[in-house]
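Asker: What follows is a protein structure lacking sequence information:
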């Protein structure tokens, strides 16, 4: 296949978008690594992607494996790989410790060991998260982080994967992309995959949570999937290695928690179903009060309210921390400051979620 870019997690939310942009905007040849337990599962996923990328036939090939397996990349010829984008990961805030370790940490090391065998490797991009910063407050620079404690196992696993790269595989031509939380696919507010943010908005819309952990002034860092994928593709073409990029917007370009909630309820208020129910805005509670509530509800496993609080709990502690995310490396590499209209994106996203009832109905807006 010649010189190839390997994308792990090629069927994932960002992996698929990165692949699409590389195919559309470059002449790159791609090898998409898909997570699959067996050939049947692999072929099913491959068929879906082949339909999407049909017009690029000849430039895309597929392979599969499982990061929890012994040798997930054994079927790949290392001599052909010139670039790697490691997008495969478990990204749920509520991931359990064992899964986070096996997939995000040990799985990353398996990828890095494979990368060492790629003699023609020019660039290795590791997708990470701004929440690899953990409980750190204040300036969040584009530099390695020290362990500041973490709100959940997802955060700690992303920090550990980065640290593994710095300490054992720094000789590789690496670059790290710390990405903020994706709220929508694009600026039009389309949502094809729901995460903790969308689930929390759903709870607010249906009046299932009356309290919200956090400080009103805490900045909330959000991006679109298109922005993140475009940035990664462009940054993979930038010369130089050993660089960290925050694929995120700065505090002054982002909404605070209270600004976000205010805007969300303004949009929800235009919906007749929501208005009829007269659902009030949630009250902010401190960390101790939320933990007490979470613990008390633990006795009612399976209850709707308990499930609602459980869905918020994994990232609740971050809503009390004021982070000042810096992105000077991103701006310098892109040659521009990709400042978004954060309010417009959130508004469009909320309208899409309400129209589609969080994906249960077809969107009536083309």
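Answerer: Received the coordinates, thanks. These numbers come from a predicted model, not from an experiment.

Asker: From here on, just use CA atoms for contacts and neighbour counts.
Answerer: Fine.

Asker: in the stretch 151-300 of the chain, which spans are helices?
Answerer: 153-168, 196-205, 225-236, 257-268, 272-277, 287-297 (DSSP state H, counting those that start in this stretch).

Asker: Count the residues that sit near residue 353.
Answerer: Residue 353 has 23 neighbours, counted by other Cα atoms under 10 Å.

Asker: Wasn't it part of a helix?
Answerer: Yes. According to DSSP: H, G, I helix; E, B strand; the rest coil, the state of residue 353 is that of a helix.

Asker: ok, the closest residue to it other than its chain neighbours to residue 349 distance?
Answerer: With sequence-adjacent residues excluded and distances taken as Cα to Cα, 6 or more residues apart in numbering, residue 353 is closest to residue 359, at 7.0 Å. Using Cα to Cα, to the nearest Å, residue 359 is found at 12 Å from residue 349.

Asker: Residue 219 now?
Answerer: Residue 219 is 18 Å from residue 349, by Cα to Cα.

Asker: that older thread, ok, residue 359 and residue 349, which is more surrounded?
Answerer: It is residue 349, of residue 359 and residue 349, that has more neighbours when counted by other Cα under 10 Å, with 24 against 15.

Asker: That one contacts residue 184, doesn't it?
Answerer: Yes. With contacts counted by Cα atoms under 8 Å, residue 349 reaches residue 184, the gap being 6.3 Å.

Asker: Quick check: neighbours shared by those two?
Answerer: 190, 191 (Cα atoms under 8 Å, 6 or more residues apart in numbering).

Asker: for residue 119, helix, strand, or coil?
Answerer: Quick answer, by three-state DSSP: residue 119 is coil.

Asker: got it, and residue 307?
Answerer: Applying three-state DSSP: residue 307 is helix.

Asker: can you pull the contacts of it?
Answerer: residue 301.

Asker: How much space separates it from residue 208?
Answerer: Applying Cα to Cα to residue 307 and residue 208 gives a distance of 10 Å.

Asker: take a look at this one as well, against the first:
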């Protein structure tokens, strides 16, 4: 039986993408999800939810999702004797698994994001797949200043944290093997909750602004580094990213391309904060500037492990890069899939945050 092999389940994007893959392929094609043993219960629950939401026989849908335990940091993906058979059955590979944590240390990031990707590439090449779909990120741009196109990657840029540098290193590996493996690369912006429901799996990135706003009264103060009024803060809702990957991965034209799944008209950091303030019901949100260099230096001297220091958060709020989305806009034209403006769904993000305080910023590792 043929199968689509996917890593990154039951993660934020992977869980939603499985639903799209089941819909696209015929009933004889399964989706095999490589999972870590510690997420077995969560993965099984997610499969049940997917089956319940799907049209038709719940049991038949659930039977089309196979869960296999493994580990991408191992050369055989932790599959042992099952490796060869699964490789022979796989017609496509979707690689989403990564440590998404801006404060992570170098070594785990290297093992999962870089070496893990190398092992998935080996699997895909040996399987002679029709296509490898690799989910990268726009932060492969690092601290690049200016317009970053979908054709750019090795631009001598520096990086603000190990997440950026290891994801960049991983995409370098993928692009080096695109002559041997038919590949499509997707670079999402910072993914936030669903634009319709606000649903998310973790609170990070702009959710720090939401927390600060909700802790204050009608008049809120959220400081930002100088330059934040001119810097783009590029976020995208999960449903746009998943819908776009679901569509683009199913067309022949996407082979060999890189797609920026980013907001083509993003707000500045200051605009984003003020929009969240309105969504939170604030009468007015003040965003006073502060000197980034002085504050960063002070924090580094007091606490080198401070989240803003380790994550590169100062740089992210004054990001000098903007993202050209020409490939994505051209190939999504006519599909009905487009990135909504941030102000159209900000209220849904805030409302979900209010209703679900139990969610935290922990990454799935």
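Answerer: Yep, that arrived. Treat the numbers as computed from the prediction; the structure is a model and nothing was measured.

Asker: still on that earlier bit, just put the helices of the stretch 151-300 of structure 1 in a markdown table and tack on mean neighbour count and distance to residue 317 of structure 1.
Answerer: Listed next are the helices of the stretch 151-300 of structure 1 as a markdown table, based on neighbours: other Cα atoms under 10 Å; distance: least, Cα to Cα, whole Å:
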| stretch | mean neighbour count | distance to residue 317 of structure 1 |
| --- | --- | --- |
| helix 153-168 | 21 | 12 |
| helix 196-205 | 19 | 14 |
| helix 225-236 | 21 | 24 |
| helix 257-268 | 18 | 13 |
| helix 272-277 | 12 | 28 |
| helix 287-297 | 15 | 7 |
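
Asker: and residue 63 of structure 1, which of the ones you listed is closest to it?
Answerer: Closest approach to residue 63 of structure 1 among those (Cα to Cα): helix 225-236, 21.1 Å.

Asker: counterpart of that closest one in structure 2, which residues?
Answerer: Helix 225-236 of structure 1 lines up with residues 238-249 of structure 2 when matched by TM-score structural alignment.

Asker: now swap in stretch 171-186 of structure 1 and tell me
Answerer: Residue span in structure 2 matched to stretch 171-186 of structure 1, by TM-score structural alignment: 180-195.

Asker: tell me how far the ends of the matching stretch are from each other?
Answerer: So stretch 180-195 of structure 2: terminal residues 37 Å apart, Cα to Cα.

Asker: Equivalent analysis for stretch 334-349 of structure 2, please.
Answerer: 27 Å.

Asker: Distance check, residue 38 of structure 2 against residue 117 of structure 2.
Answerer: 20 Å.

Asker: follow-up on the earlier one: can you list the buried residues in the match of stretch 171-186 of structure 1?
Answerer: Neighbour counts using 16 or more other Cα atoms under 10 Å place 181-195 of stretch 180-195 of structure 2 among the buried residues.

Asker: for stretch 333-344 of structure 1, same thing?
Answerer: 333, 342, 343.

Asker: So what touches that stretch?
Answerer: 187, 231, 234, 235, 238, 249, 253, 254, 255, 260, 263, 331.

Asker: Contact partners for residue 69 of structure 2?
Answerer: 34, 35, 36, 37, 40, 78, 79.

Asker: So what does it match up with in structure 1?
Answerer: So, by TM-score structural alignment, residue 69 of structure 2 is matched to residue 64.

Asker: Is that match located within a strand, as I assumed?
Answerer: Yes. Counting by three-state DSSP, residue 64 of structure 1 is part of a strand.

Asker: Quick check: it vs residue 263 of structure 1, distance?
Answerer: Distance from residue 64 of structure 1 to residue 263 of structure 1, by Cα to Cα: 42 Å.

Asker: same thing with residue 305 of structure 1?
Answerer: 24 Å.

Asker: What of residue 51 of structure 1?
Answerer: Taking Cα to Cα, one finds residue 51 of structure 1 at 38 Å from residue 263 of structure 1.

Asker: Over to the residue nearest to residue 353 of structure 1. Which of the three states is it?
Answerer: coil.

Asker: pretty sure residue 91 of structure 2 is in contact with residue 133, am I right?
Answerer: No. If you go by Cα under 8 Å, residue 91 of structure 2 and residue 133 don't touch, sitting 11.5 Å apart.

Asker: Compare neighbour counts for the two and give me the winner.
Answerer: Neighbour count, other Cα under 10 Å: between residue 91 of structure 2 and residue 133, residue 133 has more, with 23 against 19.

Asker: residues touching residue 14 of structure 1, list them.
Answerer: 87, 225, 228, 229.

Asker: will you turn the contacts of stretch 333-344 of structure 1 into CSV that also has distance to residue 142 of structure 1?
Answerer: Supplementary listing: those in CSV, determined by distance: Cα to Cα, whole Å:
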residue, distance to residue 142 of structure 1
187, 25
231, 15
234, 17
235, 14
238, 16
249, 13
253, 17
254, 18
255, 21
260, 26
263, 30
331, 12
